[in-house]
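Enquirer: Need coordinates for the below:
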Amino acid sequence: MQTWHLDPTPAPQPLAADSVALLLQAPQDDAPGATLLAFLNRLTAVDYLSLVEYLPQPRSPLAAPELVEGHARPGLANVTPDCFQRYRQWFWREDEGTRLAHQADRRGGGLAALHVQAEDIHVASWRSEIYDRAHLSARLSFFYEPVPGTTFSMNLYRDRSHGGFAADEIARLLAVAPLLRQAHRCVLRSSPAAARPTSRDQQVERAQATLRRKAPELSARELAVCARIACGISADGIAAELDVAPSTVITLRKRAYAKLSARGVTGGRLQLAAFLH
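Expert: Here you go, the predicted model:
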């Protein structure tokens, strides 16, 4: 396991024009994480990418991770939603990345990185349920605040068929981490989620009304859950507001995404926000 604290200021990079074009394109895309994954694959093989936001939860000092986007390289099944669900349910408190995420939040504008190989995972069930089940060999994560008051991680994974990240590959990815952070900042500033009503209740009401109109196939409870996801509320926060168990929220979310997939929404807050726009 390795950690770094990086200079968040982008340094000059010898990038091809088509790679730069992908960074510039990301804020205009409905699934910017997929565009960033394509950019990374111009540098080295990255099989999966997940964007995770850390959101406050009731009665806890720890902000909890919530999946915003998850993508696979073309030709691979997207295992990120299933892996994240298991991670969120059982393992996130054991993760060194959780500490780094909260540290990045305190540092204000900092950029931290974490490299973990499957054999570094000290919790056997975590290694089995995620890394072994999904055939993952390694993870490289960046923790940062793209805009003030937010904390995100961008997590890059390797399939076992590609082995782990070699030292020179890690160096290339660390070098572009500030550019990824900057691109993500542009995504958030251009996202429809940034144009919000004055209160969260108004935001939820508007999101729910729009969802009801655009996705009438959703049940009332699925609407309630999806509207709150689009508004950036964590699963625990949704459970508390709706007075249901967190597992019920996860079940309703899965049902809703299964229905919304026909409309091009496969999961994640930014996709829902874009769908509502």
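
Enquirer: rest of the way, CA atoms for contacts and neighbours
Expert: OK.

Enquirer: Show me the helices in this structure, by range?
Expert: Here the chain has its helices, by DSSP state H, at 17-25, 32-40, 80-86, 96-107, 124-126, 167-190, 200-214, 220-230, 235-242, 246-260, 269-276.

Enquirer: Now distance to Met154 too, for these, in CSV please.
Expert: Below are the helices of the chain laid out as CSV (distance: least, C-alpha to C-alpha, whole Å):
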stretch, distance to Met154
helix 17-25, 15
helix 32-40, 9
helix 80-86, 12
helix 96-107, 11
helix 124-126, 19
helix 167-190, 9
helix 200-214, 26
helix 220-230, 19
helix 235-242, 19
helix 246-260, 22
helix 269-276, 14
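
Enquirer: And this one, please, so the two structures can be compared:
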Amino acid sequence: MQSDQSITAVSAMVFADSLRAAGTDAFSAAVLTALNTFVAVDHCTLVSVFGQKATMAGAASLNSKPDALRLTEAYVGGYFLQDPLVRAEISAAGVRRDGPAVRSVKIDEASNAEYFERFFRKPSISDKLSVVVPGTDAISFLNLYKSTQRGRFDAREKAAISSIGDFLAALTDAHGRLSAAQSVSAVPPELLRRWQTLLSDREKSVARLLGRGETAKTAAAMLDLSPTSVITYKKRAFAKLGIARQSELVALVTLLG
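Expert: Presented below is the predicted three-dimensional model:
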């Protein structure tokens, strides 16, 4: 690990492989390797939260532990909603969009025992630091974890991560955009054309939310519409896209990212 030299000065060098890996499955591992040149991080995950849904954009562990991947899958499967930081950011969405930030939230073991047991005690995790990247319709979390063997993030490490928070946010955003572009290329050309040219912005917003698992009621609340209006927009979107099943919408939204 490097001493207290200027983190900003070395970032361009140590993150070169991360930049090259953006948009690929190797991204998280490259970021983890780069971070460990100046701070101690055992695990790294990248999660995107869309309202009440989440997706895993990447995960890596220094020791390639399979448990880290399984835990991340469980996390995006629903446990992320028990994460105090995620809950705080979801509550603030639409109220505060002050750009990326490096945040740490202490887990209250007494009131969140199951979450603490599953994601901290059992996998021997002692601390978590997150780079939070607000987006137009999603919030990305670059989560950095320390094992109990390494202790907690100290003041120097937190300052080091904070000093390149904007850079890590931009890197995370680039990875997301490149991944999305690759996904879009897998959408049948005619279906993509219909999505881009026939659907109104409101129809796209409704379709995205429903395709990510929101109900008509929750989508209506998020878009300030009535559930009846959401259903109307859904029917219009289905007709314009030429699809008839919810599973087709889910597949399309997944590919579009």
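
Enquirer: would you turn the helices of structure 1 into CSV with mean neighbour count?
Expert: Listed next are the helices of structure 1 as CSV, based on neighbours: other C-alpha atoms under 10 Å:
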stretch, mean neighbour count
helix 17-25, 15
helix 32-40, 22
helix 80-86, 17
helix 96-107, 19
helix 124-126, 14
helix 167-190, 18
helix 200-214, 17
helix 220-230, 23
helix 235-242, 18
helix 246-260, 17
helix 269-276, 22
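
Enquirer: need the contact list for the residue nearest the centre of structure 2.
Expert: A centroid search over structure 2 (C-alpha atoms, centre = their mean) returns Ser48, at 2.0 Å, as the residue closest to the centre. For Ser48 of structure 2, the contact set (C-alpha atoms under 8 Å, 6 or more residues apart in numbering) comprises Ala54, Thr55, Met56, Ala57, Ala138, Ile139, Ser140, Phe141.

Enquirer: Next, work out how far apart it and Trp195 of structure 2 are.
Expert: 22 Å (C-alpha to C-alpha, to the nearest Å).

Enquirer: returning to what we had before: what do we get in structure 1 for the residue nearest to the centre of structure 2?
Expert: By TM-score structural alignment, Ser48 of structure 2 lines up with Glu53 in structure 1.

Enquirer: Narrow the contacts of Ser48 of structure 2 to those that are buried.
Expert: Those of the contacts of Ser48 of structure 2 that meet the buried threshold are Ala54, Thr55, Met56, Ala57, Ala138, Ile139, Ser140, Phe141, by 16 or more other C-alpha atoms under 10 Å.

Enquirer: roughly how far apart are the last one and Glu157 of structure 2?
Expert: Taken as C-alpha to C-alpha, the spacing of Phe141 of structure 2 relative to Glu157 of structure 2 amounts to 18 Å.

Enquirer: Identify all contacting residues around stretch 221-241 of structure 1.
Expert: By C-alpha under 8 Å, 6+ apart, stretch 221-241 of structure 1 touches 55-58, 64-66, 193, 200, 203-205, 207-208, 211-212, 245-246, 248-250, 252-253, 255-256, 268-270, 272-273.

Enquirer: now the strands for the stretch 101-250 of structure 2?
Expert: 101-103, 125-134, 139-147 (DSSP state E, counting those that start in this stretch).

Enquirer: buried stuff in the first one?
Expert: Going by neighbour count (16+ other C-alpha under 10 Å), the buried part of strand 101-103 of structure 2 is Ala101, Val102.

Enquirer: average offset between it and structure 1?
Expert: Compared with structure 1 after the fit, strand 101-103 of structure 2 shows a mean deviation of 2.8 Å (mean C-alpha distance after the TM-score superposition for structure 1).
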